[in-house]
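K.L.:
model this:
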Amino acid sequence: MDIRQGTAADAEAVAALHTRSWRTAYAGIFPDDYLNGPLVGRQAALWRDRLTGAGDDGGQLLIADNGGGIAGFAYLLPEGDRILLDNLHVDPGLKRSGVGGVLLRHALDGAGTRELYLEVLKRNTAAIAFYERHGGTKAREFVERFPEGFELDVLEYSWSGQVTA
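P.N.:
Got it, this is the predicted structure:
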């Protein structure tokens, strides 16, 4: 598996994987009408903007390419002295294959001396277990209000050293 920089040519495939991942990981957490409705357009617009330069936010897309397509991706977003790991998604059929750990280690390497952090839904227990297994430390808890009219509890995890296996 190769880790490469994402390009505008990846926007459609990344949006599709992002949507599949959310529908799998967030079933029963997000409202069904959101996961099966506006999510598709939201993800397509997000990745089209990020990768064509229209929404240039200084972010970096890492693609895990297994030779047969995109196995997973991570998006790093610089925020002063910290780096937000804004997305870390693995194709649902490849969960527990090591792809997520490889992407997380590359994200930490990309953060350099800056703290790497991410936000995860509190009810996403599988992701929380993954982050804790890989050395993440819970930093804070808050409620996120979505424009579609619902709220979810969120946890922030951070790394200031090496990711553990």
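
K.L.:
going by C-alpha atoms from here, please, whenever you check contacts or count neighbours.
P.N.:
Noted.

K.L.:
where along the chain do the strands fall?
P.N.:
2-5, 60-65, 70-79, 82-90, 115-121, 137-145, 151-159 (DSSP state E).

K.L.:
which residue would you name as the spatial centre of the chain?
P.N.:
Most central in the chain under CA atoms, centre = their mean is N87, positioned 1.6 Å from the mean C-alpha point.

K.L.:
my read: that residue touches Y75, true?
P.N.:
Yes - applying CA atoms under 8 Å, one finds N87 in contact with Y75, separated by 5.1 Å.

K.L.:
shared neighbours, the two?
P.N.:
When contacts are counted by CA atoms under 8 Å, 6 or more residues apart in numbering, the set common to N87 and Y75 is empty.

K.L.:
ok, now which residue in this structure is the farthest from the centroid?
P.N.:
Counting by CA atoms, centre = their mean, G149 ends up farthest from the centre of the chain, with a distance of 22.3 Å.

K.L.:
would you mind measuring from it to S21?
P.N.:
The gap separating G149 from S21 is 22 Å, by CA to CA, to the nearest Å.

K.L.:
for the comparison step, fold the sequence that follows:
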Amino acid sequence: MKIRFAQPEDAAGIAQVHVDSWKTTYKGIIADAYLDKLSMEEHRTRWEKRLSQPEPGEGVLVAENERGQVCGFLDYGVDRETGRAQEAELYAVYLLQSEQRKGIGRAMFGVLLEELRKKGYRSLMVWVLEQNPAVRFYQKLGSEEIERKEIRIGEQSFTEIALHWPDIVQLTI
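P.N.:
Below you'll find the predicted structure:
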């Protein structure tokens, strides 16, 4: 397994992980009709743009399996709620279901912490659906809940929670 910064040519692999992960993670939570409409092509286009025109302070990491295929990704940048330069936000992290529970997520999170520290970030937060099993993963990594809000996905309402690491400089995983 290898973790590295994503390149524009990774867009298709990231899109595959993104769509497949949504379909497996949110099955039984988000309506099948919504999940069935997720488009690989739309996600690939979005990721091509994201990777070829990165914003300052943002980055995307990918995990490659032993065959050199993208099996996970992690997207991060400046906290979109506060916009403060020293506060980072984990925008998304997804792994193919077949690659979960192998330490890849924890390894990507460790690389993320190193990168954020190098860039001068001091804290980190992530918004996650309350029903997402990843909540437990983030809690095991030392996050604390700081906020809740209601969001809509398709025709459904969900509670999204903000999990926070107030001091990533001292955080060890």
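
K.L.:
what does Y117 of structure 1 correspond to in structure 2?
P.N.:
The alignment partner of Y117 of structure 1 in structure 2, by TM-score structural alignment, is M125.

K.L.:
got a list of what the closest residue to its match other than its chain neighbours touches?
P.N.:
Nearest residue to M125 of structure 2 in three dimensions, chain neighbours excluded: H164, at 4.2 Å (CA to CA, 6 or more residues apart in numbering). By CA under 8 Å, 6+ apart, H164 of structure 2 lies in contact with 123-126, 143-146.

K.L.:
tell me the counterpart of H164 of structure 2 in structure 1.
P.N.:
So H164 of structure 2 corresponds to S158, using TM-score structural alignment.

K.L.:
I figured H89 of structure 1 hits H18, correct?
P.N.:
Yes - using CA under 8 Å, H89 of structure 1 is in contact with H18, at 6.6 Å.

K.L.:
how far away is the residue nearest to V17 of structure 2 when sequence neighbours are not counted from D10 of structure 2?
P.N.:
In space, and not counting its chain neighbours, V17 of structure 2 is closest to L96: 5.8 Å by CA to CA, 6+ apart. Distance, L96 of structure 2 to D10 of structure 2, by CA to CA: 15 Å.

K.L.:
what residue in structure 1 is paired with V135 of structure 2?
P.N.:
By TM-score structural alignment, V135 of structure 2 lines up with I128.

K.L.:
I'd say its match and E119 touch.
P.N.:
No - using CA under 8 Å, I128 of structure 1 is not in contact with E119, being 9.9 Å away.

K.L.:
count of residues packed around the closest residue in space to L38 of structure 2 that isn't next to it in sequence?
P.N.:
The shortest distance from L38 of structure 2 to any non-neighbouring residue, by CA to CA, 6+ apart, is to V19 (6.5 Å). For V19 of structure 2, the neighbour count with other CA atoms under 10 Å is 21.

K.L.:
how deep is the closest residue to V135 of structure 2 other than its chain neighbours tucked in, by neighbour count?
P.N.:
Using CA to CA, 6+ apart and skipping the chain neighbours, the partner closest in space to V135 of structure 2 is V128 (7.0 Å). Using other CA under 10 Å, V128 of structure 2 has 20 other residues around it.

K.L.:
and the gap between V128 of structure 2 and E145 of structure 2?
P.N.:
10 Å.

K.L.:
and for the two, which residues touch both?
P.N.:
By CA under 8 Å, 6+ apart, the residues touching both V128 of structure 2 and E145 are 161-163.

K.L.:
now do the contacts for the residue nearest to S157 of structure 2 when sequence neighbours are not counted.
P.N.:
Nearest residue to S157 of structure 2, sequence neighbours excluded (CA to CA, 6+ apart): I151, at 5.6 Å. Residues near I151 of structure 2 by CA under 8 Å, 6+ apart: 157-160.

K.L.:
is it possible to get TSV of those residues that adds distance to L112 of structure 2?
P.N.:
Supplementary listing: the contacts of I151 of structure 2 in TSV, determined by distance: CA to CA, whole Å:
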residue	distance to L112 of structure 2
S157	30
F158	27
T159	26
E160	22
